[in-house]
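# let me see the structure of the following:
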Amino acid sequence: MAEGDDQPTVLVVEDERALIELYVRWLEDDYDVLTADGGEAALEQFGDDVDVVLLDRLMPGMSGDEVLEEIRVRESDCKVAMVTAVEPDFDVISMGFDDYLTKPVERGELLETVERLLSRTQFDDIEQELYALSSKQAALRGSKPKEELEENEEFAELQARIDELRTDLDTAMPGMGDDDFVAMVRDIESDDLDEGASNGAGDER
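Have a look, this model is predicted:
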């Protein structure tokens, strides 16, 4: 980020040049945008000044999953959204990302995700964990049939942890029912419940 520039910094990690250029056009008016066309290049660009990483999963050489692991090893407060053509599977439950977008991604969806991730730096640990887990729950609901989710033990544990965090949050801040954070989580849950219902219906063949 240039000296005196108060814009947040977004690092776009994507091996398709056309998508890099597209995302830069969408983001450059509001953010300082860095780009990397692979995992190794991403880690070279990554530093304390990076606020959000938009990270592809499937790339030649170092995968997005490996980049994510390295970012978390560095104990950065940076927020990471996976932006990928890979449909989420149950392995995402243990991954350290903050949001998950499945390509193709629309301009509004990308910009809203970046804005949402930046706003999360204002919340405490309970709220941030709840948001991250709700994002994973929503991604899985949007890609898996309801029956498969109900039979999966990891998904049940994810739901139990979300319920536990919501109880902790209600206890700590009982009057925050209309808080923007809670509203955002509810939006994620309701949007992807609709997607999950559609997905489940489509699998009845």
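# rest of the way, CA atoms for contacts and neighbours
Fine.
# which strands or helices does the longest helix seen in the chain pack on?
Of all segments of type helix in the chain, defined using DSSP state H, the longest is helix 180-202. Contact here means 3 or more C-alpha pairs under 8 Å, 6 or more residues apart in numbering; DSSP states H and E; on that basis helix 180-202 packs against helix 125-143, helix 146-151.
# how near is residue 120 to residue 144?
27 Å (C-alpha to C-alpha, to the nearest Å).
# tell me the SS of residue 82?
Classification of residue 82 using DSSP: H, G, I helix; E, B strand; the rest coil returns strand.
# how close does it sit to residue 15?
Counting by C-alpha to C-alpha - residue 82 and residue 15 are separated by 13 Å.
# can you report how many residues lie near residue 75?
As a burial measure, residue 75 scores 8 neighbours (other C-alpha atoms under 10 Å).
# please give the structure of this sequence too, so both can be compared:
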Amino acid sequence: MTDEADRSRVRVLLVEDERPLAELYTSWLTEAYEVETVHDGEAAIDAYDERVDVALLDRRLPETSGDRVLEHIRESGNPCRVAMVSAVTPDFDIYGMGFDDYLVKPVSKDDLLGLVEQLVRVSDYDEGLRRHFALSSKLALLQTHKTEAELAASEEYAALRAEMDELDRELTEAVGEMSVSDIGAVLRDA
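All right, here's what the predicted structure looks like:
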């Protein structure tokens, strides 16, 4: 879903309580996507429905946190891709969170548009590849914001690594069972 006509049908829910920042992000995103912007967690829960393709959530929101909005989205069972866009430096608590990606503010226009484009692309992947993408994002995020000693001491980081290693084994086995023409077809369709 990368051509302009397809992108314009992608619906993005932007949840940002700082109004000037929300206006800026909205102006960037509306160049390519249909955007609904809300400014608190309760409004986000009210605005979210099955038509939302991508949700961009701040973690610190009035009324209800972005973390709770994320839980609501995941509990809905809809295949929405979710990224946290927050000034909150990620900690090991992200292990159990169901987001697909995470940007730490401040973010540039290119970063924000690239994030949404990547999430749209990932939405076409099967569940295993989507899970791989989300785990890779969490691992990279922690590796960027934590020291080697902090990573080594973290049970959550060790669990993430183990989950990623298991998923890598599963994907390698699945690819090993595919013919070269099957792999080529998957890559052409991606």
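# picking up where we left off before, okay, residue 82 and residue 15 of the first structure: which has more neighbours?
Between residue 82 of the first structure and residue 15, residue 82 has the larger neighbour count (other C-alpha under 10 Å), namely 22 against 19.
# now check the second structure for the residue matching the more buried one.
Pairing criterion TM-score structural alignment: the partner of residue 82 of the first structure within the second structure is identified as residue 84.
# so who does that match touch?
Taking C-alpha atoms under 8 Å, 6 or more residues apart in numbering, we find residue 84 of the second structure in contact with 56-59, 66, 99, 101-103.
# quick one: common contacting residues for residue 82 and residue 15 of the first structure?
In the contact map built from C-alpha under 8 Å, 6+ apart, the residues linked to both residue 82 of the first structure and residue 15 are residue 56.
# what about the longest helix in the second structure?
Every helix in the second structure considered (DSSP H), the longest is helix 155-176.
# how far off helix 127-145 does that one point, in degrees?
Here helix 155-176 of the second structure points in a direction 140 degrees away from that of helix 127-145 (axes from the mean of the first three to the mean of the last three C-alpha atoms, to 10 degrees).
# return the list of helices and strands in contact with helix 155-176 of the second structure.
Helices and strands touching helix 155-176 of the second structure, by 3+ C-alpha pairs under 8 Å, 6+ apart, are helix 127-145, helix 148-153.
# could you say which of the ones you listed is packed most deeply?
For those, the stretch with the most neighbours on average is helix 127-145, a mean of 17; neighbours defined as mean count of other C-alpha atoms under 10 Å.
# superposed on the first structure, what's the mean shift for that helix?
With mean C-alpha distance after the TM-score superposition for the first structure, helix 127-145 of the second structure departs from the first structure by a mean of 0.8 Å once superposed.
# what range in the first structure matches that helix?
Taking TM-score structural alignment as the measure, the first structure aligns residues 125-143 with helix 127-145 of the second structure.
# what's the answer for stretch 23-38 of the second structure, then?
The alignment of stretch 23-38 of the second structure onto the first structure (TM-score structural alignment) spans residues 21-36.
# show residues contacting the matching stretch.
Contacts made with stretch 21-36 of the first structure from outside it, assessed by C-alpha under 8 Å, 6+ apart, are listed as 1, 7-15, 20, 42, 45, 107, 111.
# in that stretch, what's buried?
By 16 or more other C-alpha atoms under 10 Å, the buried positions in stretch 21-36 of the first structure come out as 23-24, 27, 31-36.
# now render the helices and strands packed on helix 155-176 of the second structure as TSV, adding distance to residue 90 of the second structure.
Shown next, in TSV, are those (distance: least, C-alpha to C-alpha, whole Å):
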stretch	distance to residue 90 of the second structure
helix 127-145	7
helix 148-153	13
